[in-house]
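Student: Take this sequence and fold it.
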Amino acid sequence: MPLRPHTPHPVPSQGERALQAHMGTSERADDFYDRQVQPRLTPAMSEFIARQTMVFLSTADTRGHCDASFRAGPPGFVTVLDDLHLAYPEYRGNGVMASAGNITENPHMGLLFIDFTRDHIGLHVNGSAQLVSDRELRAICPTLPRDSAPGRQAEMWIHLTLQEAYVHCSKHIPHLEPAHQPSRRAPGRPKDGDYFTEQMSHAYLGQR
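Tutor: So this is what the prediction gives:
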């Protein structure tokens, strides 16, 4: 599958512009676009992504129905290939394929990286995504990490061609302390598939 070519930096949407005019924020918005919105990753953005251990992502199908999801891994599990391209591995999950399925219909994708522990700042990366096999991507990017999740084999990679990247300000980002040797499941906690269902343990709820 050929990788999708770079597309021009997007202009603000009509909705953005109309609401800015209505709320009287057009001048501030223009200043933000001019100073903060980048058509390529800066070196500082690339370094920031390389040390992140989690990312929030958004996709939508052709009907505009949205899905928000989360990915995590060791630092650098989202790989910066160059200043226009990122990739992260997809592993075997629950089989629903919500995010990947949306990408096959609608390539528009947003990533949000947030540093909760050190600099308390975030980075938005929006672009056009596609599914690429491990073999295909390694043929193009031979330096792709092979052991980003020890013991797990990537079923495919999400390859993102960047259209814009910009800061998410530090206001209201909470400080979180990484846990040392965290327990995956508290005693009495229901299994993931039962956590939000009627089968959830009432005894566990009473402990909360």
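
Student: contacts and neighbour counts: CA atoms only from here.
Tutor: OK.

Student: Distance of residue 27 relative to residue 17?
Tutor: Computed as C-alpha to C-alpha, to the nearest Å, the residue 27 to residue 17 distance reads 11 Å.

Student: who's more crowded, these two?
Tutor: Using other C-alpha atoms under 10 Å as the criterion, residue 27 and residue 17 rank with residue 17 on top: 15 against 11.

Student: Please identify the helix or strand for the more buried one.
Tutor: helix 14-23 (DSSP states H and E).

Student: Over to residue 103?
Tutor: helix 98-105.

Student: Who are the packing partners of that helix?
Tutor: Using 3 or more C-alpha pairs under 8 Å, 6 or more residues apart in numbering; DSSP states H and E, the elements in contact with helix 98-105 are strand 54-60, strand 66-72, strand 121-132.

Student: Another sequence for comparison is provided below:
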Amino acid sequence: MAYTYLDELTTKGVREAQRENDAREQWEGFSGSREFTRFDENAAAFIAARDSFYIASNSQSGWPYLQHRGGPPGFIKLLDDRRLGIADFRGNRQYITLGNSKEDDRVSLFLMDYPRRKRMKVLAHMSVHGAADAALARTLVDEDYGATVERFLVFTLVAYDWNCPQHITPRFTKVELAETMSVIEIELKRLRAENAELRARLGE
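Tutor: Okay, the predicted model is just below:
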């Protein structure tokens, strides 16, 4: 069987948990497509629309660490069919994710599309590149965003997968709400004009 997201994460403990919850047979006999080891067109379009994601890294103390990364829509760039890159902006300067990567470069990414109730999960190896890297700067820097770029992060894909939409509460950004309201306002204007025309014809 091809190397996949579930293959990497299905450990002995996970298999035991699946058996305890009567789910082991479901995954042992799974025959659907799980070979997400290269980003396809569907994944590329999903990634290009994101303005944030969550990243989990492994600390030397044994505790996982979860952090949010954000930027302008499309700040996560597809460098090729196995690599993602971002400009890493200055934040609270704790550098926990950065420090964790010095000992263990494995990370897990979670990309959310709340309005459409869709999510992508990614296993990858993270590499750190200086802000002076001209090739990455040309690809990853959005001059209009105005944030301080401290470094570039590149994520080399191990495997990715999609989650089901259950229990995802739809949420909308200001931009998404503004776009929706704009459509509604246009339709209201059309209906008001139509109503006024009908009233005029009826002599009201």
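
Student: Mind checking the TM-score on these two?
Tutor: Put the two chains on top of each other and the TM-score (TM-score structural alignment, normalised by the length of structure 2) is 0.74; 172 aligned residues with a C-alpha RMSD of 2.5 Å.

Student: Relative to residue 108 of structure 1, which of the helices and strands packed on helix 98-105 of structure 1 is closest?
Tutor: Among those, strand 121-132 comes nearest to residue 108 of structure 1, with 4.8 Å by C-alpha to C-alpha.

Student: Tell me the mean distance between the closest one and structure 2 once they are aligned.
Tutor: Comparing strand 121-132 of structure 1 with its match in structure 2 after superposition yields a mean distance of 0.8 Å (mean C-alpha distance after the TM-score superposition for structure 1).

Student: aligned partner of residue 124 of structure 1 in structure 2?
Tutor: Taking TM-score structural alignment, the alignment pairs residue 124 of structure 1 with residue 121 from structure 2.

Student: My error: substitute residue 78 of structure 1 in the last question.
Tutor: So, by TM-score structural alignment, residue 78 of structure 1 is matched to residue 76.

Student: ok, back up a step: pipe the helices and strands packed on helix 98-105 of structure 1 into a markdown table and attach distance to residue 13 of structure 1 and mean neighbour count per row.
Tutor: Formatted as a markdown table, those follow (distance: least, C-alpha to C-alpha, whole Å; neighbours: other C-alpha atoms under 10 Å):
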| stretch | distance to residue 13 of structure 1 | mean neighbour count |
| --- | --- | --- |
| strand 54-60 | 17 | 20 |
| strand 66-72 | 18 | 13 |
| strand 121-132 | 14 | 21 |
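
Student: could the ones you listed go into TSV alongside distance to residue 182 of structure 1?
Tutor: Output for those, formatted as TSV (distance: least, C-alpha to C-alpha, whole Å):
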stretch	distance to residue 182 of structure 1
strand 54-60	16
strand 66-72	15
strand 121-132	24
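
Student: what's the closest of those strands to residue 9 of structure 1?
Tutor: That would be strand 121-132 among those, by C-alpha to C-alpha, at 9.2 Å.

Student: could you pull out the helices for structure 2?
Tutor: Remark: helices assigned in structure 2 by DSSP state H are 5-9, 12-20, 24-28, 41-48, 96-103, 134-140, 174-201.

Student: Relative to residue 159 of structure 2, which of those is closest?
Tutor: Of the helices of structure 2, nearest to residue 159 of structure 2 by C-alpha to C-alpha is helix 5-9, at 4.9 Å.

Student: follow-up on the earlier one: mean per-residue distance, the helix holding residue 103 of structure 1 to structure 2?
Tutor: When structure 2 is superposed, helix 98-105 of structure 1 averages 1.1 Å from its matched positions, counting by mean C-alpha distance after the TM-score superposition for structure 1.

Student: What residues in structure 2 pair up with that helix?
Tutor: The aligned range for helix 98-105 of structure 1 is 96-103, by TM-score structural alignment.

Student: what's the span of stretch 162-171 of structure 2 from first residue to last?
Tutor: 19 Å.

Student: Repeat that for stretch 109-122 of structure 2.
Tutor: Stretch 109-122 of structure 2 end-to-end distance (C-alpha to C-alpha) = 5 Å.

Student: who's in contact with it?
Tutor: 5, 47, 50, 52-56, 108, 123-124, 157-166, 168-172 (C-alpha atoms under 8 Å, 6 or more residues apart in numbering).

Student: All good on my end, thank you.
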